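K.L.:
Have a look at this prediction, sequence included:
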Amino acid sequence: MKRKALIILRLFIGLILCSIGTVMTINGNLGFQPWDVFHQGISIMLNITMGQASIIVSAIVIIIDYIAGEKIGWGTIFNMLVIGTFMDILMLNHLLPVFNNEILRIVSIIIGMLSMSIGSYMYIGAGLGSGPRDGLMVALTKKTKKSVFIVRTVIELFVLVIGYIMGGSVGIGTIIMVSLVGYFIQMVFKIFKFDVNKVKHRFINDDIKYCQGTILRRVKKIL
């Protein structure tokens, strides 16, 4: 039980760090990362918060992932709920600073990318499933037989363009994040000596099978 509690704690700390990082990049106010451009476009179109838009988009992506044959973990579900919820808590209550100085805005973006990278290391390492958008990338990579780089680039360009058309913010910050976020993640993984390929994820299907097996064994004992 203690080990499971630590895994869940690690998952939530990672997701909260991702939320903090996302809001820091938004507060930089120099243009958003592609998915957040899309979220902002959705929020403008539907008159909802950025966090609510993130949750809606994540839910749709999870459905697409499932239809495409990707396994869904509890971490995937909590990724959808926790990040969007904490984004709203942080933004609506102004819990993180917003800078006017150009240099401090860039610093805010850099801190945001670092926080998101550490958060990714934490929640992926929990082994409870990948995020909805990562699942989409994997699913499309399998279906199209194209490289991860090509698939990720196409996905991010698509959501960036659609989000921009709907009113999302694109700027120098967008270019900075698209260019550097991968390096930040790679750097954090290297510092913590973390190999994402060695993580064995536990999916919701595994828990369902475990529960079914437990019930069947107890029924057999009764009979």
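P.N.:
It's in. Numbering: from 1, shown residues only.
K.L.:
contacts, neighbours, all on C-alpha from now
P.N.:
Will do.
K.L.:
any idea whether residue 95 is helix, strand or coil?
P.N.:
Classification of residue 95 using DSSP: H, G, I helix; E, B strand; the rest coil returns coil.
K.L.:
show me where this structure has strands.
P.N.:
Assigned by DSSP state E, the strands in the chain number zero.
K.L.:
Tell me which residue lies nearest the centroid of it.
P.N.:
Most central residue of the chain, judged by C-alpha distance to the mean C-alpha position with C-alpha atoms, centre = their mean, is residue 131 at 4.9 Å.
K.L.:
Please identify the buried residues of stretch 3-17?
P.N.:
7, 8, 10, 11, 12, 13, 14, 15, 16, 17 (16 or more other C-alpha atoms under 10 Å).
K.L.:
The nearest residue to the second one once chain neighbours are set aside and residue 70, how far apart?
P.N.:
Leaving aside its chain neighbours, residue 8 sits nearest to residue 126 (7.2 Å; criterion: C-alpha to C-alpha, 6 or more residues apart in numbering). Per C-alpha to C-alpha, to the nearest Å, residue 126 is found 18 Å from residue 70.
K.L.:
another one to put next to it:
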Amino acid sequence: MRRTSQLAVGLVLYAVSMAVLVDSGLGNMPWDVLSEGVAARTGATFGTVTLAVSALVLACWIPLRQRPGVGTVANVLVIGLLVDPFLRLLDAAGDQPLAARLAMAACGIALNALATALYVGAGLGPGPRDGLMTGLVARTGRPVALVRTGIEVVVVVTGIALGGTFGVATVAYALLVGPLVHVLLPRLTVRDVPDAASPALQPGAAAAR
């Protein structure tokens, strides 16, 4: 039950964080630069493109032999369906001064780190983009940092070419979200608790290890 509720909260907050960063106008998350660019060229909504891109990335798991979990599918659906309504709510507030937009960008980055730690910590399956990264790492043997950076550079450059927003918040996100998740994830990871009949709780169990 905790895993499911934590996953749900994390995904909702993730959609909120995306909308906040997009609305700040100071730069999107790397994949959102691409989604916004595609939306600008096609006329589709940001949420619709986000959903389509997530589904396409998930399809790339097939040759990589990655297996999605319930959290993976929920990631695609919940975030893709909720980000547009959150964007409409923020748009209704009108244009904000630069100081407010900077605060929005900072809050969006922090909220995204919390959301990521919540849904990853639930242990019900990685997001489509994380699974793509880990699948490529497994297949190529390249370091995680190299693969992740390579993917995000391609995504951002393509997004900029299509008209997506790249800015100071994009750079700040790239630099800060990893360390923030690193701090939060151990505190939010749901761990299985052995029951009373578990050997781990029986006398002499520790000595047997």
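P.N.:
On my side now, so go ahead. Keep in mind the model is a prediction, meaning the values are calculated, not measured.
K.L.:
Kindly provide the TM-score of these chains.
P.N.:
Once the chains are laid over each other, their TM-score by TM-score structural alignment, normalised by the length of the second structure reads 0.84; 192 aligned residues with a C-alpha RMSD of 2.0 Å.
K.L.:
Do you have the helices of the first structure handy? List them.
P.N.:
Along the first structure, counting by DSSP state H, helices occupy 2-27, 34-46, 50-67, 74-92, 102-125, 132-144, 148-165, 172-191, 204-222.
K.L.:
Specify, as a residue range, where the fifth one falls in the second structure.
P.N.:
The aligned range for helix 102-125 of the first structure in the second structure is 98-121, by TM-score structural alignment.
K.L.:
So what touches that stretch?
P.N.:
Residues lying outside stretch 98-121 of the second structure but in contact with it, judged by C-alpha atoms under 8 Å, 6 or more residues apart in numbering, are 6-14, 16-18, 20-21, 24-26, 71, 126, 169, 173, 176-178, 180-181, 184-186, 188-190.
K.L.:
before we move on, back to that, with distance to residue 40 of the first structure as extra columns, can I get the buried residues of stretch 3-17 of the first structure in a markdown table?
P.N.:
Written out in a markdown table, the entries for the buried residues of stretch 3-17 of the first structure read as follows (distance: C-alpha to C-alpha, whole Å):
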| residue | distance to residue 40 of the first structure |
| --- | --- |
| 7 | 32 |
| 8 | 29 |
| 10 | 28 |
| 11 | 26 |
| 12 | 24 |
| 13 | 25 |
| 14 | 23 |
| 15 | 20 |
| 16 | 20 |
| 17 | 20 |
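K.L.:
give the contact list for the residue mapped onto residue 134 of the second structure from the first structure.
P.N.:
Counting by TM-score structural alignment, residue 134 of the second structure lines up with residue 138 in the first structure. Applying C-alpha under 8 Å, 6+ apart, one finds that residue 138 of the first structure lies in contact with residue 148.
K.L.:
so how far is residue 101 of the first structure from residue 138 of the first structure?
P.N.:
Going from residue 138 of the first structure to residue 101 of the first structure by C-alpha to C-alpha gives 39 Å.
K.L.:
Equivalent analysis for residue 43 of the first structure, please.
P.N.:
Residue 43 of the first structure sits 27 Å away from residue 101 of the first structure when distances are taken as C-alpha to C-alpha.
K.L.:
in stretch 107-127 of the second structure, what counts as buried?
P.N.:
For stretch 107-127 of the second structure, burial by neighbour count (16+ other C-alpha under 10 Å) applies to 108-127.
K.L.:
Check stretch 161-181 of the second structure too.
P.N.:
Taking 16+ other C-alpha under 10 Å as the neighbour-count basis, stretch 161-181 of the second structure is seen to contain the buried residues 162-166, 169-170, 172-174, 177, 180-181.
K.L.:
Wait, the residue nearest to the centre of the first structure touches residue 75, no?
P.N.:
Yes - taking C-alpha atoms under 8 Å as the definition, residue 131 of the first structure is a contact partner of residue 75 at 7.1 Å.
K.L.:
can you list residues touching both of these two?
P.N.:
Overlap between the neighbourhoods of residue 131 of the first structure and residue 75 is empty, taking contacts as C-alpha under 8 Å, 6+ apart.
K.L.:
and residue 94 of the second structure, how many neighbours does it have?
P.N.:
Residues lying near residue 94 of the second structure (other C-alpha atoms under 10 Å) number 8.
K.L.:
likewise residue 95 of the first structure?
P.N.:
The criterion is other C-alpha under 10 Å. On that basis, residue 95 of the first structure has 11 neighbouring residues.
K.L.:
And the residue lying closest to it once chain neighbours are set aside, how far from residue 50 of the first structure?
P.N.:
Distances taken as C-alpha to C-alpha, 6+ apart place residue 89 nearest to residue 95 of the first structure, at 8.0 Å, with adjacent residues excluded. With the distance defined as C-alpha to C-alpha, residue 89 of the first structure ends up 11 Å from residue 50 of the first structure.
K.L.:
So if I had to pick from those two, which one is more boxed in?
P.N.:
More neighbours surround residue 50 than the other of residue 89 of the first structure and residue 50, with 25 against 14 (other C-alpha under 10 Å).
K.L.:
what comes up buried for stretch 32-44 of the first structure?
P.N.:
Buried residues in stretch 32-44 of the first structure, defined by neighbour count with 16+ other C-alpha under 10 Å: 32-44.
K.L.:
The residues you listed: which two are farthest apart?
P.N.:
Every pair in these was compared (C-alpha to C-alpha); the two farthest apart turn out to be 33 and 44, at 16.4 Å.
K.L.:
Quick one: map residue 17 of the first structure onto the second structure.
P.N.:
Matched to the second structure by TM-score structural alignment, residue 17 of the first structure sits across from residue 13.
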